[in-house]
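J.: generate a structure from the sequence data that follows.
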Amino acid sequence: MLTGRRHLMHRLRQCGGLSGFLCKKESLYDPFGAGHSSTSISAVQGMYVANRLQKKEEGLYVAVIGDGGLTGGMAYEALNACGFLRSPILIMLNDNQQVSLPTGTNSAGGTAPASAVSRHMRRLLKSRSSPSISQQQQQQQQQQQQQDVAAVQAPGQGEQGVAAFFGGLGFDYVGPVDGHDVLTLVSILQQIKREGLSRPTVLHLKTEKGFGYPPALAAPDRMHGVEAAPHLALHAGSSSSSSSSSKGLHAAAVRPADAAAAAWAAEKEKDQQQQQQQQKQQQKQQQNQQQQQQEKVALSPTAAAAAAAAAAPGAAGAATATAAAGGGGGGSGQQQRVSLTSIFSRGLLQLAAADTSLVCITAAMPGGTGLALVGSLLPQQLYDVGIAEQHAATFAAGLAAAAAKPFCCIYSSFLQRAYDQIIHDVAIQNLPVSCVSLLVNVGFIVDRAGLVGADGSTHQGAFDLSFLSNVPNFTVMAPSDEYELLRMLKTVYLLNSGPSALRFPRSSCFGLETLNSKLGHNLKELPLEAEPLPIGKGRIILRANPNAKYKVALLSIGTLLLDAVNAAAILQQITSLPQPEQAAAAAAAAEAAAAAAEAAAAAEAAAATATAARRAAGTAVAPSAAATAPTAAAAAAAATVAKGDPLIGVTVADARFLRPLDADLLLQLAANHDVLLLLEEGAAGGFGSKALQHWSVYADAAARKCRVRTSNPKP
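T.: From the prediction side, this is the model:
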């Protein structure tokens, strides 16, 4: 709203509207695009160096990063570089004790992502002694100008607390400051801008996520991203910040020199209320667990009983046993209209309850990946490493090297960050296990694969099929529905020959009726566990009528299978195609129109009038008798329809695996059909490209007669 986009807010996170993230093409106030975490310091460092080399006008270079962003290793790489080069940039650290999704999920490390640094900072803030504040206040009384400077610089000159932590890296430190006290914060920023920076500086802000917006405060796990709304019910303050906020409303009466002391007094007041905040956090955790149990009831009474038993005091072991022995649960198709992520999380819980060597890993996204359910029942088998996908991948490789069964669950767009580790630490390693040379067995669960809608370009899962299909030793699979997801989950669990990737989109389940009537299954209910699949083998859902004149095959991977089945029904209803004479007449008309347009344009240039006339006369060609004559193929097609056989027969197949590709199925479809269309939800270079490559190399004469196309856009 402050950057000229207020009039576009009604189109927030919609097609053609605002992206919801930093976007260079949206506003000149967005100098760098961003949708992922931990990138701001590196980007600002690059901008500073580039402008210095080009001798451009110096300004104030500011990077904003959260304490959650400081769980990412890239942020520390940037801190290291900035401190070494002494780049005069300002880093505004937004400290709200949260990551991209709320902390509070139980895991092996507690209820927060793995961040020893954040924990260290919290301890240091509590241990800061009051004499240092008194010394600052005495210095501030000497002279008004010196007071203003001291308010900004003096805290960074200490050798204790958070200042010492950043000071060791070569940074000055200012804070902590109440980030909701806007006027005081503006005064500090104006002072920094006026005086300038001689070295990199951290401005530490304490905030509360969702402050001022009651729906976000009530449900932080549901309000991570905000969409367009007709109205916003604002809120004067919160229990933890109302006192300091009221001071901020009258900050004009507060001298800038008193900013640090006032902010520290507010911080001490917050510390006194910490116990109340912890109780509030526990209540939110209990509400989340109750919601998870309610979702579980919709799927399986057995699983719900296990969750209830686990939630009871002292019943963790009994819950594990119950979940391990639980039979197939299910419900009606309507009840199963939950997300694929929910199906995955319940299936994974069944496996984890029966196998203590199964370890789940998330990069600060336990809720989004479905691992919060595992954490609520089996916290010692869940590791939240923070926003550190690179560490997550190599951590998983180390687990596998010691014979554990790691399931590394990362969004498709975030898995891109761990590509080097996937190749170097996971895929190409041969580890001696039980005197047999085996590959590292790591299961990568790629959630939010494919298109994710309002999350925008930075979060689309369009590239995982492309970059994973080229990694050696990987098995890559994509389920077409919830039952296939359970089967592939069991396949990944039992796979000991190498790393694997199971990718599925952000979508809802189809339900039993659709599974049975359209997707080739015969289920009475959706089980909690399913049988594994043979590696590299697809399946045929629908076979073309052998008497059809034209045969078309649709081979899809992932949840586009249902779209392929629906498309087949439409194709098979076609009873006639455009006749050759109609096509020829249309082509002739198009040529004539093009010739007329060319002639009109050429007539405007006197020097080219004669040439234009000849061109117009030469291109307006009437259709020839040969072109308009009905062909033998058209006559045969008409005869086929006349005797009751369908004109078009369609075969629909589910590839299931991208790597290894079901080559037999691919070549069989090509040999027995006139057209083969390859369907996927991803960028060029994935399933369609790999299938085309295999067809072009290994197809025999019969298969080469087939016209093969992909659904990918051009690269």
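J.: every contact and neighbour count from this point should use C-alpha atoms.
T.: Will do.
J.: counting by contacts, list what the helix ranked longest in the chain packs against.
T.: The residue-count maximum for a helix in the chain (DSSP state H) belongs to helix 274-299. Contacts defined by 3 or more Cα pairs under 8 Å, 6 or more residues apart in numbering; DSSP states H and E place helix 274-299 against helix 301-311, helix 372-377.
J.: how big is the angle separating the longest one from helix 274-299?
T.: Angular relation of helix 301-311 and helix 274-299 on a 0 to 180 degree scale: 160 degrees, by axes from the mean of the first three to the mean of the last three Cα atoms, to 10 degrees.
J.: would you turn the helices and strands packed on helix 274-299 into JSON lines with mean neighbour count and distance to T559?
T.: JSON lines is the format used below for these (neighbours: other Cα atoms under 10 Å; distance: least, Cα to Cα, whole Å):
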{"stretch": "helix 301-311", "mean neighbour count": "21", "distance to T559": "26"}
{"stretch": "helix 372-377", "mean neighbour count": "25", "distance to T559": "24"}
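J.: one more, for comparison:
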Amino acid sequence: MEERSFPGRRRPIWGHDSRSAVPRPSARTASEPGRRKTLTAASNTPLLDTIRTPADLRRLPESQLQQVAQEVRQETIDAVSVTGGHLGAGLGVVELTVALHHVFETPRDILIWDVGHQCYPHKILTGRRDRIRTLRQPGGLSGFTKREESPYDPFGAAHSSTSISAALGFAVGRDLKGADNNVVAVIGDGSMSAGMAYEAMNNAGALGSRMIVVLNDNDMSIAPPTGAMSAYLARLVSTRTFLTLRDIGKGIVRHLPKFVEVGAKRAEEFARGMVMGGTLFEELGFYYVGPIDGHNLDHLLPVLKNVRDAQKGPILVHVVTQKGKGYAPAEEAADKYHGVNKFDVVTGKQAKPKANAPSYTRVFGESLIAEGRKDDRVVGITAAMPNGTGLDLFAEAFPKRVFDVGIAEQHAVTFAAGLAAEGYKPFCAIYSTFLQRGYDQVVHDVAIQRLPVRFPIDRAGLVGADGPTHAGAYDLAFLGCLPHFVIMAAADEAELVHMVATAAAIDDGPSAFRYPRGEGVGVEMPAEGVPLEIGRGRILREGSTVAILSLGTRLKAALEAAETLDGFGLSTTVADARFMKPLDRDLLRRLAREHAVLVTVEEGSIGGFGSHVLQALAEEGLLDGGLKVRPMMLPDSFLDHDSPERMYAAAGLDAPGIVTRVFEALGRDTAGVEAMRRA
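T.: Now for the predicted structure:
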């Protein structure tokens, strides 16, 4: 719902009123993001300062928990202002986080957070407050839940809609062992739009294992809370007595004559839907409780205690929260400050360095608009990421030709296939890491049928602070093995413009083009996109000894490496493959026959571009004449979060790394190169 402002009324920066206000944090130097907060008698978080683990929280009386929540909210805002990261979702679950850790005996009781970007308050309360200002920093805390990080993170999560499936696994495992601990999954922030959540609920309802799902409804409420009456009903229906009566009632209905049974069931469903809004969840086998105001601890605590103590099967507790709660800039922002850069706590203004070049995402969005003006069959599809993919720009120009399907990548791919079969030109824009979730549909519904679906793949390569869960490392490998695909990778923002035009022109099969997060390299932009010749690369500089064949934006590092190699007397050619599939075999033959060393460079995993080059060279018999081939790709490991530049350097995919690989191929001493890297 749109937030309205009224003339003459100034809203406090820390919330709507004194009840939701958060004390303004004390001044703190942001130059030491990893240092531990100094605790003094003047600290404005006196209760939080006494909490190291949830066991400390459970020793506090309930009357003090609201103040704890206010202090946790303050600490979350202050920490993220230093590090950047996900803010709005965490602010919305502060009271819920406090209540869960107070009521349940974590970590013995399993608590699983869906997606994980709601987990900053959870980290503060579970022994990680002294490192909270290292969030997403090199060597610091992950921005998501992570098993290796804490026993309070029993299951890692950075993609959505996995929590109920994982929780069911924990619950069934507990039952098999004969244990009696609780298992709680917190899902929300859009995650209920994915089919996996309902698949898990259907299975959980059939198995009947005791578990609790907390639905954090922070956007469009399934049913709005209605104050005291809603809270009273939720508390009532979560009691053991009422749950038992519901079981007895269902048992009686099963023994009634068929026509009476049907009528009774319909009456019961109608009444339950009118009062609680939970018919869907009950049909899946869950006891539904709610909706409850997720910011009111007087409502939350008794309900959580009731469901904790209920010896029943799966229970769903519907909690309604406000994303960005308690911080006015977040509440008023369109995305509720979902993801932010470092920001000024008082004003909410984010620190955004001046761009030297347009972002790849914007270039894609604007290029697609240009293609959309030429052809009204061009449509855009996104899986809950219109801003992140640049389709929000296309939507402004062509609002009826963009479809946001929610967090449902599988559906997005097959939906695009249907549009292609109907004669449209769908651009199914999905981050590399999320396209993995729709892989079966890419194979079965697109590739086998050779339908011309276009896949703009944003966030290709390493993504920095989001770490291994969001790295776009695998799309070249998992798409490259599929017949009929045309696969491109943009070396710079100008090339991306041409690749959008190329994809729009391909009408006899699927295509994909990948590009990284962040800004372009600052090249001159073309007036319009021109379709490239399919399967043709380009040579940017000529040499005679070393050939570097790059795919994607490592081209800049390749050109820098060539300059260094020339300085060592190694004449170097640099080529941009442009296409991984089909490969430019003419270019490949020339590079292989005219050079002593051939190095391929890509921002992808083993099994991608370099593997295709080696296969082609073997088929052509070009590996038999002494040619030294060295494929360079991301290491066969998951890389922790850091800046992209440092990550690529660690992977050896920067200019010094390329030079080192050439020296190794030629048997030359690499000490000078290492000295250059350190300098």
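J.: so after superposing, what's the score?
T.: Scored against TM-score structural alignment, normalised by the length of structure 2, the superposed chains reach a TM-score of 0.67; 486 aligned residues with a Cα RMSD of 3.0 Å.
J.: if we can go back for a sec, closest one to A164 of structure 1 among the helices and strands packed on helix 274-299 of structure 1?
T.: For those, the distance to A164 of structure 1 is smallest for helix 372-377, at 35.1 Å, taking Cα to Cα.
J.: which part of structure 2 matches the closest one?
T.: Aligned by TM-score structural alignment, helix 372-377 of structure 1 falls on residues 392-397 of structure 2.
J.: ok, the counterpart of S432 of structure 2 in structure 1 - contacts?
T.: Residue pairing (TM-score structural alignment): S432 of structure 2 is matched to S412 of structure 1. Listed by Cα atoms under 8 Å, 6 or more residues apart in numbering, the contact partners of S412 of structure 1 are V446, D447, R448, A449, H459, Q460, G461, A462, F463, D464, R503.
J.: again, 7 Å this time
T.: Contacts for S412 of structure 1 (Cα atoms under 7 Å, 6 or more residues apart in numbering) come out as V446, D447, R448, A449, G461, D464.
J.: circling back to that earlier point, quick one: the helices and strands packed on helix 274-299 of structure 1 as a markdown table, columns for distance to D30 of structure 1 too.
T.: Formatted as a markdown table, those follow (distance: least, Cα to Cα, whole Å):
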| stretch | distance to D30 of structure 1 |
| --- | --- |
| helix 301-311 | 46 |
| helix 372-377 | 34 |
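J.: of those, which is nearest K55 of structure 1?
T.: helix 372-377 (50.9 Å).
J.: mean shift between the helix or strand following that closest one and structure 2?
T.: Next along the chain after helix 372-377 of structure 1, taking DSSP states H and E as the criterion, comes strand 382-384. For strand 382-384 of structure 1, the mean distance from the matching residues in structure 2 following superposition reads 0.3 Å, by mean Cα distance after the TM-score superposition for structure 1.
J.: in structure 2, what residues pair with the very next helix or strand once past strand 382-384 of structure 1?
T.: Next helix or strand after strand 382-384 of structure 1 toward the C-terminus (DSSP H and E): helix 389-401. Counting by TM-score structural alignment, helix 389-401 of structure 1 pairs with residues 409-421 of structure 2.
J.: go on, stretch 446-459 of structure 1?
T.: The aligned range for stretch 446-459 of structure 1 in structure 2 is 457-470, by TM-score structural alignment.
J.: and that stretch, how far out from the chain's middle?
T.: Here the centre of stretch 457-470 of structure 2 is set off from its chain's centre by 9 Å, with Cα atoms, centre = their mean, to the nearest Å.
J.: same check on stretch 536-552 of structure 2?
T.: Relative to the mean C-alpha coordinate of its chain, stretch 536-552 of structure 2 is positioned 35 Å out (Cα atoms, centre = their mean).
J.: then stretch 366-376 of structure 1?
T.: Worked out by Cα atoms, centre = their mean, stretch 366-376 of structure 1 lies 16 Å from the chain centre.
J.: for that stretch, measure first residue to last.
T.: This stretch, stretch 366-376 of structure 1, spans 10 Å end to end (Cα to Cα, to the nearest Å).
J.: before we move on, what about stretch 538-550 of structure 1?
T.: Length of stretch 538-550 of structure 1, first residue to last, Cα to Cα: 23 Å.
J.: stretch 456-470 of structure 1 now?
T.: Start and end residues of stretch 456-470 of structure 1 are separated by 26 Å (Cα to Cα).
J.: give me the buried positions along it.
T.: Going by neighbour count (16 or more other Cα atoms under 10 Å), the buried part of stretch 456-470 of structure 1 is 456-466, 468-469.
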